[in-house]
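Peer 1: Model the following, please.
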Amino acid sequence: MAMAVQAPANAQAAYGSYVGIGGGLGLGDNSDFALVINGRYNILELPISVRGAAFIGDGSAFVPTVSYDYPLNFNTEVYVGIGASFASEGSIVGDKSAFVIQPGVDYTKPDSNLVIFGNAIFAIGGEEGGGTATAIQSGVGIQF
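Peer 2: You can find the predicted model right below:
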């Protein structure tokens, strides 16, 4: 007699790696819009991720960070990252390279591989005059 065993559905937790696309908005001196390509590589054994964001607009920038991730529930994770911005003049994260702080949130849509991400970037000393450049970004990614 054969018995059917039903396997539970495989849900994706918010702690997976992903790559995504979205938009970013500079606040302050560089208030402009930019296309954002965003990625996250999660180190599964630790609450740490390596992240990267590329901004393409009037100027361009690349912002790599390392973040500490804190799960709020199975689908939602908040984080704070530190890193650097490598920016050209006119980018939404400032006009020059700078130290950055990046608070944010990742939300994984239940029963899918879709991730909704959002964060802010504070580029300390990133403005031409030495001030802090601030930008916000959001978008959708595919978890892998």
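Peer 1: use CA for all of it now, contacts and neighbours both
Peer 2: OK.
Peer 1: Show the contacting residues for Thr76.
Peer 2: 14, 105-108 (C-alpha atoms under 8 Å, 6 or more residues apart in numbering).
Peer 1: Excluding covalently adjacent residues, which one is nearest to it?
Peer 2: Tyr107 (4.5 Å; C-alpha to C-alpha, 6 or more residues apart in numbering).
Peer 1: before we go on, could you also do this sequence so I can check it against the first one:
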Amino acid sequence: MLKFFKSAAKISAVSAIACTLSFASTLSANAQTQRGLEGSYVGGSFSTGGGVTRLNVYGRYDVRQLPISVRGNVTLVDGSGSTQTFFSPAVTYDLPIGNKTNAYAGAGLSFGSGDSTAFLNAGAEKEIATNIVVFGDLTVPLDNNVDAGFSVGLGYRF
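Peer 2: Down below sits the predicted model:
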């Protein structure tokens, strides 16, 4: 039964990503002069709960002249007295939805600690002050044994 609920949650998350992108593309079509967030950045986030602590270091490389970015994050997970490290590179399609604001969606591969899984991700990013970016990201693994994750963090744009 638990496997059924995990599968249903993943299908719901992927559906939410698809709906978000459809809505964002409608906004973009109505505002073709939007430039979105340009440039690359590095940043991080921290979360704790349920006896598990996570430290994430994120990066975005903006591929000039194309609406795509190469993203990656290194996640350190400390739980039950052991630390695991995961590396998750991804390629995303970036959609400008406002001034210095993007929505994005893509896919990647997470690997580490002997395991690997493909994932889908979607999120948004916005410059909130000169070269300071806030971002939020939903990651949906395509493996039934791994839970979806959401993180919010800050970055420095260069």
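Peer 1: TM between them?
Peer 2: Once superposed, chain against chain, the TM-score is 0.74 (TM-score structural alignment, normalised by the length of the first structure); 119 aligned residues with a C-alpha RMSD of 2.3 Å.
Peer 1: Take the contacts of Thr76 of the first structure and keep only those in strands.
Peer 2: Using DSSP state E, the subset of the contacts of Thr76 of the first structure located in strands is 105-108.
Peer 1: Can you tell me which of those is closest to Ala120 of the first structure?
Peer 2: Nearest to Ala120 of the first structure among those is Val105, at 9.6 Å by C-alpha to C-alpha.
Peer 1: Aligned against the first structure, show me the partner of Gln65 of the second structure.
Peer 2: Aligned by TM-score structural alignment, Gln65 of the second structure pairs with Glu45 of the first structure.
Peer 1: swap that for Val42 of the second structure, sorry
Peer 2: Match for Val42 of the second structure (TM-score structural alignment): Val19.
Peer 1: Tell me how far the spatially closest residue to Ala123 of the first structure that is not a sequence neighbour lies from Gly24 of the first structure.
Peer 2: Closest residue to Ala123 of the first structure apart from its sequence neighbours, by C-alpha to C-alpha, 6+ apart: Val100 at 4.4 Å. Note on Val100 of the first structure: its distance to Gly24 of the first structure, by C-alpha to C-alpha, to the nearest Å, is 16 Å.
Peer 1: picking that back up, could you point out which of the contacts of Thr76 of the first structure is nearest to Ala135 of the first structure?
Peer 2: Nearest to Ala135 of the first structure among the contacts of Thr76 of the first structure is Val105, at 14.8 Å by C-alpha to C-alpha.
Peer 1: Tally up the residues packed near that closest one, please.
Peer 2: Using other C-alpha atoms under 10 Å, the number of residues around Val105 of the first structure comes to 20.
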